[in-house]
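Peer 1: Sequence first, then the predicted structure:
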Amino acid sequence: METNAISRRNLLKSSLTVGAGLSLGLPDAMAGSEKKVAHNFKFSLNTSTIREQNLGLMGEIETAARAGYDAIEVWVNTVEKFVQQGGNLKDVKKKAADLGITIEDAIGFSKWIVDDASEREKALEQNKREMAMLAEIGCKRIAAPPFGATTGKVLDLQAVAERYGKLLEVSDNFGVTPQLEMWGFSTNLHLVGEVLFAASESGHPKACVLTDVYHLHKGGSSFNSLKTASGSSIQMFHMNDYPGVPPRETINDGDRILPGDGIAPITQILKELHNKKTPIVLSLEIFNKEYWKMDALVAAKLGIEKMKASVAKAIA
């Protein structure tokens, strides 16, 4: 078995459990009994998890809703493709509302962080276009990762904070908040402390950070670092897990697996997030080809089942 593949035995076992629920005619509810517990989380599907099934924007929203998610995290390029194919953004907002699902965030890539002033100006114009589009579908946030600065020189963190502040100022006109995203493989913003510093020093009241189980591991941050973040600074958190092999130095995005299937301290993480006592969206973000081979609805249901089980265990 390839090192970046999930255990086929575990996958088959989990798939059969979800498949049984589908065969019993439960397409809109989780299979099996679920202990109801009070918590501060919403469950979201990042569409990376089912992106190779090529459902299109509307299909992804429908799948997330049918699987039982509260929310969805879309990709900007998927929204753009929908528009290019003649889609009406107002229909997207209505579809989500009709299905009772919120659009919490969009994954986008602009070079807002780089030293080159002309590139930053282009990035801000790009963000304006994207935020205007996202506002029409009712999307609340957009990711702001260190795109364009993942290799090369280490940037001055104070400069990064100022640049993030400018991005936040732009967002004030659209109501779509950029979340400062940590990328564990990046030269810049690969540590929790770095994103927290830049968010704090941006001076903007809506500054917030987007962290991730996998990226915490990949970047080398202690999971205890989450204790230093206030509840309001973490509005969303990317959920996934990782195996023991390959090691941190060579692990990559494709090695991510479902929460509870790996060695990450998921219970510790969720306890810490729960203790913040503020609303937090847990968004499942996976890039694993084994899940891409599955039926999209089955994969989505498997994901929410794993997330809910992890939450129940953490706060029992």
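Peer 2: Received, thanks.
Peer 1: Please make it C-alpha for all contacts and neighbour counts, starting now.
Peer 2: Fine.
Peer 1: what residues are up against residue 269?
Peer 2: For residue 269, the contact set (C-alpha atoms under 8 Å, 6 or more residues apart in numbering) comprises 223, 226.
Peer 1: also this one, for the comparison:
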Amino acid sequence: MKIAFNEATTLKNSTLKLDLELCEKHGYDLIEIRLDKLREYLIDHTVEELKEFLEGHRIKPYAFNALEFITFRDQEGYEQLKSDLRFLCEVGEVIDCKTIIAVPTFDIGDYTKTKIKEETVRVLHELAQLAEPYGVRIALEFCGYPNCSVNTFAQAYDIVREVNRHNVGIVLDCFHFHAMNSHIDDLRAADPTKIFVFHMDDCEDLPAGALRDHHRVWPGDGAIDLEQILRTLKDIGYDEMVSIELFRPEYWEWDAEKTIQVAKEKTEKLVNRYFKIERV
């Protein structure tokens, strides 16, 4: 299992350049690059400079995070979405980053589950077709909030199966899995090759439907049965990567190096119980 860092964990106290340097220093294998941090980096640097750094260091890019609110867009918004996708595919081609996370839309009104599925399947087909010439995969991330159009593992996995494309899969985020009471039996029945990204996090002990990003805490410090999830992933044969992703404002107040170091220590402590941690 390779250990990755998601830049949301240092959203307010670091940059892509600093995240890369500190993740390299503390022995991460992979990084998930945020779109906003990438755009900020490119104000003063080039994609070629990013490529040069990555080629000279162990840490490698794994995914871009994220294309947001991909469904129920107006025409202008949908064209912007496709433009962002092409931008990430082009950067990914240079730095060898071949996965893009896609987030469904929130607060869509009174659309039925059937209509949500139809729309999400349609959009994923189109995005995957645009990404395919670049060898890029699209990973659908359900979000465990009542107002998200796709908010459970089972709903997202059903959509991915309906799309039935080799370059469309799912993001398993422990926080989102827990937040709307996704069922471990659904994960147990999943094809591990369709899990493109695995996010590790924990949270405070709030009821289903009440949790929000700021309730996330370090893995092992909260209410999620992370060991059950890890054990299930091992049982079904998933062992590709695990990425620490938190959005807790308290941690954004820390020094970025402390955040990155603690994130790795907390993640490895749990993952080591079930998986051999590999190096790229």
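Peer 2: Received, thanks. If you're wondering where the values come from, they're calculated on a predicted model, not measured in any experiment.
Peer 1: Superposing both, give me the TM-score.
Peer 2: A TM-score of 0.90 describes the superposed chains when it is computed by TM-score structural alignment, normalised by the length of structure 2; 272 aligned residues with a C-alpha RMSD of 1.9 Å.
Peer 1: With adjacent residues omitted, what lies nearest to the corresponding residue of structure 2 for residue 260 of structure 1?
Peer 2: Residue correspondence to structure 2 (TM-score structural alignment): residue 260 of structure 1 is matched to residue 220. Leaving out its chain neighbours, the residue that sits closest to residue 220 of structure 2 by C-alpha to C-alpha, 6 or more residues apart in numbering is residue 202, at 6.6 Å.
Peer 1: for residue 278 of structure 1, helix, strand, or coil?
Peer 2: Following DSSP: H, G, I helix; E, B strand; the rest coil, the label given to residue 278 of structure 1 is coil.
Peer 1: and the gap between it and residue 207 of structure 1?
Peer 2: For residue 278 of structure 1, the distance to residue 207 of structure 1 (C-alpha to C-alpha, to the nearest Å) stands at 15 Å.
Peer 1: Look at these two and report which has more neighbours.
Peer 2: residue 207 (23 against 17; other C-alpha atoms under 10 Å).
Peer 1: mind checking the SS state of the more buried one?
Peer 2: The assignment at residue 207 of structure 1 comes out as coil when based on three-state DSSP.
Peer 1: what do you get for residue 152 of structure 1?
Peer 2: coil.
Peer 1: That one touches residue 188, doesn't it?
Peer 2: No - the pair residue 152 of structure 1 and residue 188 fails to qualify as a contact (C-alpha atoms under 8 Å) at a distance of 9.0 Å.
Peer 1: Looking at the two, which is more packed in?
Peer 2: residue 188 (26 against 10).
Peer 1: What does that one correspond to in structure 2?
Peer 2: Alignment note (TM-score structural alignment): residue 188 of structure 1 maps to residue 149 of structure 2.
Peer 1: show me the contacts for that match.
Peer 2: By C-alpha under 8 Å, 6+ apart, the contact list for residue 149 of structure 2 reads 104-108, 116.
Peer 1: pretty sure residue 142 of structure 1 contacts residue 103?
Peer 2: No - here residue 142 of structure 1 lies out of contact with residue 103, judged by C-alpha under 8 Å, at a distance of 10.5 Å.
Peer 1: how about the residue nearest the centre of structure 1, secondary structure?
Peer 2: When C-alpha atoms, centre = their mean is applied to structure 1, the residue found nearest the centroid is residue 238 (4.1 Å). Classification of residue 238 of structure 1 by three-state DSSP places it in strand.
Peer 1: Would you mind finding the match for it in structure 2?
Peer 2: Using TM-score structural alignment, the equivalent of residue 238 of structure 1 in structure 2 is residue 199.
Peer 1: go on, residue 200 of structure 1?
Peer 2: Aligned counterpart of residue 200 of structure 1 in structure 2: residue 161 (TM-score structural alignment).
Peer 1: what's in contact with the host helix or strand of its match?
Peer 2: If you go by DSSP states H and E, residue 161 of structure 2 is part of helix 153-163. Contact with helix 153-163 of structure 2 is made by 117, 120-121, 124-125, 140-142, 150, 168-170, 172, 177, 182-183, 186-187, 190, as judged by C-alpha under 8 Å, 6+ apart.
Peer 1: before we move on, back to that, next one: the match of residue 188 of structure 1 from residue 77 of structure 2, what distance?
Peer 2: Distance, residue 149 of structure 2 to residue 77 of structure 2, by C-alpha to C-alpha: 17 Å.
Peer 1: what's the longest helix in structure 2?
Peer 2: The longest helix of structure 2 (DSSP state H) is helix 75-95.
Peer 1: That one vs structure 1 - mean distance after superposition?
Peer 2: Overlaying structure 1 shows helix 75-95 of structure 2 at a mean distance of 2.7 Å from the equivalent residues (mean C-alpha distance after the TM-score superposition for structure 1).
Peer 1: Show me which positions of that helix end up buried.
Peer 2: Using 16 or more other C-alpha atoms under 10 Å as the test for burial, helix 75-95 of structure 2 gives 78, 81-82, 84-86, 88-92, 95.
Peer 1: all helices of the stretch 1-150 of structure 2, in order?
Peer 2: Using DSSP state H, counting those that start in this stretch, the helices of the stretch 1-150 of structure 2 run over residues 16-25, 35-44, 47-55, 75-95, 113-131.
Peer 1: who touches the second one?
Peer 2: In other words, helix 35-44 of structure 2. Contact with helix 35-44 of structure 2 is made by 15-17, 64-66, as judged by C-alpha under 8 Å, 6+ apart.
Peer 1: cutoff 10 Å now
Peer 2: The contact list for helix 35-44 of structure 2 (C-alpha atoms under 10 Å, 6 or more residues apart in numbering) reads 7-8, 11, 14-17, 19, 34, 45, 47, 49-50, 64-67, 84, 87-88, 91.
Peer 1: Show me which of those are buried.
Peer 2: Buried members of these, scored by 16+ other C-alpha under 10 Å, are 7-8, 11, 14-16, 19, 34, 47, 50, 64-67, 84, 88, 91.
Peer 1: For the contacts of residue 149 of structure 2, give me JSON lines that also has distance to residue 243 of structure 2.
Peer 2: Shown next, in JSON lines, are those (distance: C-alpha to C-alpha, whole Å):
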{"residue": "104", "distance to residue 243 of structure 2": "20"}
{"residue": "105", "distance to residue 243 of structure 2": "23"}
{"residue": "106", "distance to residue 243 of structure 2": "24"}
{"residue": "107", "distance to residue 243 of structure 2": "27"}
{"residue": "108", "distance to residue 243 of structure 2": "29"}
{"residue": "116", "distance to residue 243 of structure 2": "28"}
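Peer 1: ok, these vs residue 275 of structure 2, which is closest?
Peer 2: Of all those, residue 104 has the smallest distance to residue 275 of structure 2: 30.7 Å, by C-alpha to C-alpha.
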